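> dropping a prediction and its sequence here:
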Amino acid sequence: MCGRFTQEYSWRQVRDAMDLTGPAPNLRARYNISPTTRIDIVRRTSVSRELARARWGLLPAWWKTPLKETKLSTFNARSEEAPGKPMFRSAWKVARCIVPASGFYEWTGPKTARIPHYITARDGGLLAMAGLWSEWTDPDSKESLLTATILTTAASAWMAHIHDRMPVFLQPEEFDAWLSAKAGKELMLPAPDHYLTEHVVSQRVNSSRAPDDDPTLIGAVS
């Protein structure tokens, strides 16, 4: 799964990595992104790709419960189930996205002494996590809200010692096929064992309330 991650990049970095167009947005490095907060996503437009902001936790257009009463955990979707699951089925067909990330967290050890691991691309580049998006309207406030989820798959052999699931990572040559929905399940594979690296970080990140603007959260500890 992926329940916490980071987005630390400049506009030039994400623009070049994702082949984006449009004016430079005001980006802020974030080191402790939690579900239900806003995240950057890349989605396809009629002429190009754009960087948009979405609530992390997908809500389908037909969902009728007001946001303040919604308790769903839809920040991840299992790629094996998403094409047929009512919560994600429509988005799988027509509303694909990429979630750019500089890294993500997973934990090992007992619940009373969880050890956080920060996982990044071995080459230091951006990670491109496969995702789905949905435009949803709150029935109470009538506010239109862009929402998104990150797709997961079975862990690679390398990842399995940390967790039995991992995000689906896309390569640049797969971006068009994914975003256009010309490809699907065949892209939902574990990352190669040489693709990622990890180090243990401070247990301060065990709390979702740790400041998301604190770069020391991703620093290695012995």
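Okay, I see it.

> alpha carbons only for contacts and neighbour counts from here, please
Fine.

> quick check: buried residues in the longest helix seen in the chain?
Secondary structure of the chain per DSSP state H: the longest helix is helix 11-18. For helix 11-18, burial by neighbour count (16 or more other CA atoms under 10 Å) applies to 11, 14-15, 18.

> could I get those as CSV with distance to Arg28?
Below are these laid out as CSV (distance: CA to CA, whole Å):
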residue, distance to Arg28
Trp11, 10
Val14, 12
Arg15, 15
Met18, 18
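
> can you map out the helices along this protein?
Under DSSP H, the chain gives helices at 11-18, 89-94, 175-179.

> with distance to Val200 added, can I get those helices in a markdown table?
Output for the helices of the chain, formatted as a markdown table (distance: least, CA to CA, whole Å):
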| stretch | distance to Val200 |
| --- | --- |
| helix 11-18 | 26 |
| helix 89-94 | 34 |
| helix 175-179 | 31 |
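
> which one of those helices lies nearest to His199?
Proximity to His199 (CA to CA) singles out helix 11-18 among the helices of the chain, at 23.2 Å.

> name the helices or strands packed onto that closest one?
Judged by 3 or more CA pairs under 8 Å, 6 or more residues apart in numbering; DSSP states H and E, helix 11-18 is in contact with no other helix or strand.

> second one coming, line it up with the first:
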Amino acid sequence: MCGRFLLNSDIEEVFRRYYIRNQGIINYAKGDFYPSSHIPIVLENGERTMKFAKWGFYFSGRKGAVINARAESIKYKQMFRDSFYSARCLIPANMFYEWKDEGNKRKAKYKIGLQDNNLFSLGGIYKVSLDENLKEQMTVVIITTESEGNMKDIHSRMPLIVKDNEMDLWLNGNSSIKYVEEVLKSNINNKLIIERCETEKAKSDDSEKHEQLRLF
């Protein structure tokens, strides 16, 4: 599961890293980003750009939002299928967070980054839908895979990290789906930095305030 991440890089660094020429947004507030907030995403629709998207796909008539999509089933689930084929994006991040259940109603918070890449990309999909006021809004979910390495000791899931040499393939809507699926399977051999932050009462972390059904 991925329910919070940190983006602390200057926007100019992000523009350079992703070769963004069409600047859909001119700045963002650096820091932690949460479900239901508007997060910066990189997409390609004729040209590379960065926009804000609300984190979470919403059900009609149901409370809460789905914030993650499982890589193993993303192309089969009606909620995600069309976006997976034609509306993939990247979410720039410096760190993501996870909580480990230590029992006794306590959770330990960890922050996770990459040893060799201070600014990296989480894989996501987006769509444009209508909000409660019937206005168009862009929404996004972050893709998760099974955890690898030391992450397994913290949580069974982790966000998909799209490597730098996979970014163009991932963003291009004309890429062969065969190769896109290979990206979903490439979330291995990441050199992770895992740092314990704090222990807190297991009331519920921010991501748990949002409906995250197991079938996704």
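Perfect, I can see it now. Given the structure is predicted, the values throughout are model-derived calculations rather than measurements.

> TM-score for the pair, please.
In this superposition the chains share a TM-score of 0.84, using TM-score structural alignment, normalised by the length of the second structure; 199 aligned residues with a CA RMSD of 2.2 Å.

> which of the helices of the first structure sits closest to Ser34 of the first structure?
Using CA to CA, the nearest of those to Ser34 of the first structure is helix 11-18, at 20.4 Å.

> one step back: between the buried residues of helix 11-18 of the first structure, which is nearest Pro190 of the first structure?
Met18 (20.5 Å).

> wait, that closest one sits on Glu173?
No. Taking CA atoms under 8 Å as the definition, Met18 of the first structure is not a contact partner of Glu173, at 10.6 Å.

> quick one: which of the buried residues of helix 11-18 of the first structure is nearest Pro83 of the first structure?
Nearest to Pro83 of the first structure among those, with distances taken as CA to CA, is Met18, at 24.5 Å.

> measure the equivalent of the closest one over in the second structure to Thr139 of the second structure for me?
In the second structure, Met18 of the first structure lines up with Tyr18, judged by TM-score structural alignment. Using CA to CA, to the nearest Å, Tyr18 of the second structure is found at 20 Å from Thr139 of the second structure.

> how about Ile74 of the second structure?
Distance check for Ile74 of the second structure against Thr139 of the second structure: by CA to CA, it reads 16 Å.

> repeat for Asp206 of the second structure
Separation of Asp206 of the second structure from Thr139 of the second structure (CA to CA): 18 Å.

> just Ser175 of the second structure next, same as before
22 Å.

> same check, this time on Arg4 of the second structure
According to CA to CA, Arg4 of the second structure and Thr139 of the second structure sit 16 Å apart.

> neighbour count: the two, which is higher?
Thr139 (24 against 17; other CA atoms under 10 Å).

> show me what the more buried one aligns to in the first structure.
Here Thr139 of the second structure is matched to Thr147 in the first structure, going by TM-score structural alignment.

> ok now stretch 129-139 of the second structure, how far from the chain's centre?
Relative to its chain's centre, stretch 129-139 of the second structure lies at 20 Å (CA atoms, centre = their mean, to the nearest Å).

> what about that stretch, start to end distance?
Stretch 129-139 of the second structure: ends 7 Å apart by CA to CA.

> what does it contact?
52-57, 126-128 (CA atoms under 8 Å, 6 or more residues apart in numbering).
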